[in-house]
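*Asks:* Below is the sequence, then the predicted model.
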Amino acid sequence: MTTPLTFYTHPMSRGRVARWMLEETGLPYDTVLLEYGTTMKAPDYRAINPMGKVPAIQHGDTVVTENAAILLYLADLVPEKKLAPPVGTPARGPYYRWIAFMAPLEAMLTAKSAGALAKPEQAGYGSEADVLATLEGALKGRDHLAGDHFTAADLFVAASIGFYLQFKMLEPRPEFVRFAELHARRPAAQRANAIDDEAAAKLQPAG
């Protein structure tokens, strides 16, 4: 790939998910580290992402924001890596499904942490019990959500679960812990974490 790929992030953000995906692709990329409240909200970056948040990637003239979209986009750049099931195969359905499922999961957990859970009949995520039971059922006895090998769906679900477990927003059901820990052991995940951990350490004020 000759088109330049630039990754905009902060090491203590959900940009860690996109970083993991970038490492899985093996594609060369440049990283631009942004600071909350300053460079992340500056006009130069808002020209790329008007939301003033990370992550974002720029691939030539194409800008992609939101982790789900970034993962889908990157997976299609490297079909040889098999990070997405081939179009038209049965595994493509659950691949889309479980990547998209992280949106209602996040909405429910965010509402709960803010003490603002809506009534099930009024919320797009339905009930907390249904959301968690659905996710748990999808993971039970399975290492992969879309086909028989690792895809971006496994990455996104494992990374999201790991994030919510870390911040105690998600109850540590055995299947949640198992799935997150299984995929966190992948070499690309460990490389990505090491890169972001090093960057985060450099951002810490002296002393």
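*Replies:* Everything's here; your move.
*Asks:* CA only for contacts and neighbour counts going forward, please
*Replies:* OK.
*Asks:* list the buried ones in the lengthiest helix in the chain?
*Replies:* Scanning the chain for the helix with the most residues, using DSSP state H, yields helix 92-113. Residues of helix 92-113 classed as buried: 94-96, 98-102, 104-106, 108-109 (neighbour count, 16 or more other Cα atoms under 10 Å).
*Asks:* Equivalent analysis for stretch 65-78, please.
*Replies:* If you call a residue buried by 16+ other Cα under 10 Å, then stretch 65-78 has these buried ones: 65, 67-68, 70-72, 74-76, 78.
*Asks:* same question, stretch 2-13
*Replies:* Neighbour-count burial for stretch 2-13, counted by 16+ other Cα under 10 Å, picks out 5-11.
*Asks:* Structure two is appended below for comparative analysis:
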Amino acid sequence: MADLKFYTNPQSRGQTVRWMLEEVGQPYDTEILDYASTMKAEPYLSVNPMGKVPAIVHNCKVVTEVAAICCYLADAFPEAGLAPDPKDRADYYRWIFFTSGPIEAAFSNKAAGWEPTPERQRMFGYGNYDLAINTLEKALTGKTYIAGNRFTAADLFVGANVNFMLQFNLLDPRPVFTDYAARMTDRDAYRRAKDIDGKLIAEAQSRQAAATA
């Protein structure tokens, strides 16, 4: 039994954490949860009272929220080289949390068909969708990586979000975004993670089809 346990559903933001775990390269156990049942009941609610995934438990400590999990794993397993030196982490923290905050709020509200009116934009951390997305574009323009000269957990997290938004037509396919997403996902760990979750999704769909046949 590994000291690292991963709670997820393959059709969730857990896909980003799966990728991070594959980059880290340490053994981990996985527990798949169902949205309608096991995710909303004990024993999982003792792990995350929000009843949502992903979450990890490492050495008896719980970490939730994708950005926090990525940062935690990068620090817990420094041999993977997924975090810059502490003195070089300004951009690393800035763009991870910009993406987990303003960007996610902006695209989530847009996907729900809602955006703040001009007079209420000051109440929201992202102002408006265009401001948030244009700021991200400026951060990526002219760079191979978003936080230094090599791939880090910041690229994994930002790249996963950009890739997700492009796939679901929540982001204008500007070359800076499409090129960045393609570069960041061109990694063996990403392909392994996608293969694992893809097989889990196919198995779940097969079980569902058999149950309704």
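*Replies:* Cool, got the structure. Predicted model only: the values in this text are computed from it and were never measured.
*Asks:* picking up where we left off before, distance to residue 145 of the first structure and secondary structure added to the buried residues of stretch 2-13 of the first structure, as JSON lines?
*Replies:* Output for those, formatted as JSON lines (distance: Cα to Cα, whole Å; DSSP: H, G, I helix; E, B strand; the rest coil):
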{"residue": "5", "distance to residue 145 of the first structure": "28", "secondary structure": "strand"}
{"residue": "6", "distance to residue 145 of the first structure": "29", "secondary structure": "strand"}
{"residue": "7", "distance to residue 145 of the first structure": "27", "secondary structure": "strand"}
{"residue": "8", "distance to residue 145 of the first structure": "28", "secondary structure": "strand"}
{"residue": "9", "distance to residue 145 of the first structure": "27", "secondary structure": "strand"}
{"residue": "10", "distance to residue 145 of the first structure": "28", "secondary structure": "coil"}
{"residue": "11", "distance to residue 145 of the first structure": "27", "secondary structure": "coil"}
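*Asks:* In contact with residue 164 of the first structure, which residues are there?
*Replies:* residue 170 (Cα atoms under 8 Å, 6 or more residues apart in numbering).
*Asks:* Please spell out which residues along the longest helix along the second structure are buried.
*Replies:* Ranked by residue count under DSSP H, the longest helix found in the second structure is helix 188-212. Residues of helix 188-212 of the second structure classed as buried: 189-190, 193-194, 197, 200 (neighbour count, 16+ other Cα under 10 Å).
*Asks:* How about stretch 146-159 of the second structure?
*Replies:* By 16+ other Cα under 10 Å, the buried positions in stretch 146-159 of the second structure come out as 146-148, 151-159.
*Asks:* For the second structure, which segments count as helices?
*Replies:* In the second structure, the helices defined using DSSP H lie at 14-24, 44-47, 66-76, 90-98, 104-111, 129-140, 153-167, 175-184, 188-212.
*Asks:* now these as a markdown table including distance to residue 56 of the second structure?
*Replies:* Conversion of the helices of the second structure to a markdown table gives the following (distance: least, Cα to Cα, whole Å):
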| stretch | distance to residue 56 of the second structure |
| --- | --- |
| helix 14-24 | 9 |
| helix 44-47 | 9 |
| helix 66-76 | 7 |
| helix 90-98 | 19 |
| helix 104-111 | 21 |
| helix 129-140 | 28 |
| helix 153-167 | 16 |
| helix 175-184 | 23 |
| helix 188-212 | 16 |
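*Asks:* So which of those is nearest residue 59 of the second structure?
*Replies:* Proximity to residue 59 of the second structure (Cα to Cα) singles out helix 66-76 among the helices of the second structure, at 10.6 Å.
*Asks:* Which residue, other than its chain neighbours, is closest to residue 51 of the second structure?
*Replies:* Nearest residue to residue 51 of the second structure, sequence neighbours excluded (Cα to Cα, 6 or more residues apart in numbering): residue 40, at 4.9 Å.
*Asks:* Please pull up the equivalent of that neighbour in the first structure.
*Replies:* Alignment note (TM-score structural alignment): residue 40 of the second structure maps to residue 41 of the first structure.
*Asks:* Map residue 92 of the first structure onto the second structure.
*Replies:* Match for residue 92 of the first structure (TM-score structural alignment): residue 89.
*Asks:* which residues touch its match?
*Replies:* By Cα under 8 Å, 6+ apart, the neighbours of residue 89 of the second structure are 83, 147.
*Asks:* Now with 10 Å, please.
*Replies:* Residue 89 of the second structure is in contact with 83, 147-148, 154, counting by Cα atoms under 10 Å, 6 or more residues apart in numbering.
*Asks:* go on, residue 3 of the first structure?
*Replies:* 28-29, 58-61.
*Asks:* Show me the residues you listed that map onto strands.
*Replies:* Counting by DSSP state E, the contacts of residue 3 of the first structure place 58-59 in strands.
*Asks:* Residue 190 of the second structure touches residue 15, doesn't it?
*Replies:* Yes. Judged on Cα atoms under 10 Å, residue 190 of the second structure makes contact with residue 15 at a distance of 9.4 Å.
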